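Participant: below are the sequence and a predicted model; questions follow.
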Amino acid sequence: MTNSNALKVLLYADGSPHSLSAAVYAASLFSNLPDMQLTILSVEESVSGAIEREYNLLETWSSNHSSVWMGHVMNKEGTQEEAEYSEILTVTNKIFARRGYNVNRQIIYANYNIPDITKAIIDYAAKKHFGLIIMGTRGLSNLKGLIYGSLAHNVLNKSDIPVMLIKKLPQDFIDEYCCLGDEE
């Protein structure tokens, strides 16, 4: 049963260290707001338009996290970037699953550029009536960043829904928070 007064929070996860910081922050928020409904959103590249796939993170994690869920998320094989992405997503999953938080996982597909991803995130959040979007910030230092700005700042500036931007947390804080459930 879901509480109709619960805060619906959308956490954007792109597999970066900054999105891990946002996940740790969202998990700490979750522990203080037990009625919070959290959905972790990822965007995958697609040139054929928006498609949505939803998974319950707690059910998927406890059944077979490495082959079932990761198979849906990962499209490339064998790259260093994929290994880092996979590791961060695994840690993100553990943060919520170990604590028994009922978290949904949503994958949407969009053209892989900042304006289209921004639109996809905002459209999904509005369509599903989220009350808050949480994102990690890292900014872009290349030409793309100068032209479009960062994804997080684009979402912040274009969204009618409140957006909470989380800077990268100190690594020792992240490590300590991620290990909290190990001794349980």
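Facilitator: Now that the structure is in, tell me what you want to look at.
Participant: C-alpha only now, for contacts and for neighbours.
Facilitator: Will do.
Participant: for residue 151, give me its contacts.
Facilitator: When contacts are counted by Cα atoms under 8 Å, 6 or more residues apart in numbering, residue 151 touches 114-115, 117-118, 139.
Participant: quick check: it vs residue 45, distance?
Facilitator: Taking Cα to Cα, to the nearest Å as the measure, residue 151 falls 15 Å from residue 45.
Participant: take the one below as the second:
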Amino acid sequence: MYKKILYPTDFSETAEIALKHVKAFKTLKAEEVILLHVIDEREIKKRDIFSLLLGVAGLNKSVEEFENELKNKLTEEAKNKMENIKKELEDVGFKVKDIIVVGIPHEEIVKIAEDEGVDIIIMGSHGKTNLKEILLGSVTENVIKKSNKPVLVVKRKNS
């Protein structure tokens, strides 16, 4: 029933907990995992503003050059982290496709779930902000609202 899984990760503690659930789906005959990391374009824009305020752009770099360097740096960091996760999933017996995109996280997750024809999305309830007072993180909440796919939400650890 759930042959193809989308596992979006922001490399947070809650995403690591969700990874354990993804692996458990192997016993339910799941075959493939789409491993996804979305670099939030809004964070890049925020950093652009800070770079201008701090004068980084004044070092003979345009905002576009700074933005491209930042995207490349974040992509490289994500690739390194994803390699370990990909190996873990392959060791369990999954076929794994890894994707890194720049965009608005919930929009990209919903789009890739449709484009890849996944059967289920498995994700953590909260990302890196991990505000204790809220029931769900905004990315997770938006994915649940906007996706036509079933979403398994894995709770964070109680502290």
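Facilitator: Looks like it arrived, so ask away. Every value quoted in this text rests on a predicted model; they were computed, and no experiment measured them.
Participant: quick check: TM-score for this pair?
Facilitator: The pair, once superposed, lands on a TM-score of 0.62 when counted by TM-score structural alignment, normalised by the length of structure 2; 126 aligned residues with a Cα RMSD of 3.5 Å.
Participant: picking that back up, please indicate which of the contacts of residue 151 of structure 1 are buried?
Facilitator: Among the contacts of residue 151 of structure 1, those that count as buried by neighbour count (16 or more other Cα atoms under 10 Å) are 114, 117-118.
Participant: show me where structure 1 has strands.
Facilitator: Along structure 1, counting by DSSP state E, strands occupy 8-12, 37-45, 52-56, 103-110, 132-136, 163-166.
Participant: what about the aligned partner of residue 152 of structure 1 in structure 2, how many residues nearby?
Facilitator: With TM-score structural alignment as the criterion, residue 152 of structure 1 lines up with residue 140 in structure 2. For residue 140 of structure 2, the count of nearby residues is 21 (other Cα atoms under 10 Å).
Participant: number of nearby residues for the closest residue to residue 140 of structure 2 other than its chain neighbours?
Facilitator: Ranked by Cα to Cα, 6 or more residues apart in numbering and with sequence neighbours excluded, the top spatial neighbour of residue 140 of structure 2 is residue 125, at 6.0 Å. Neighbourhood size, residue 125 of structure 2 [other Cα under 10 Å]: 23.
Participant: what do you get for residue 15 of structure 2?
Facilitator: 24.
Participant: contacting residues around it?
Facilitator: Contacts of residue 15 of structure 2 by Cα under 8 Å, 6+ apart are 8-9, 123-124, 127.
Participant: one more time with 6 Å
Facilitator: 9, 124 (Cα atoms under 6 Å, 6 or more residues apart in numbering).
Participant: for residue 65 of structure 2, see how far away it is.
Facilitator: For residue 15 of structure 2 relative to residue 65 of structure 2 (Cα to Cα), the value is 31 Å.
Participant: repeat that for residue 87 of structure 2.
Facilitator: With Cα to Cα as the criterion, residue 87 of structure 2 and residue 65 of structure 2 are 33 Å apart.
Participant: pull out the buried positions in stretch 117-125 of structure 2.
Facilitator: 118-125.
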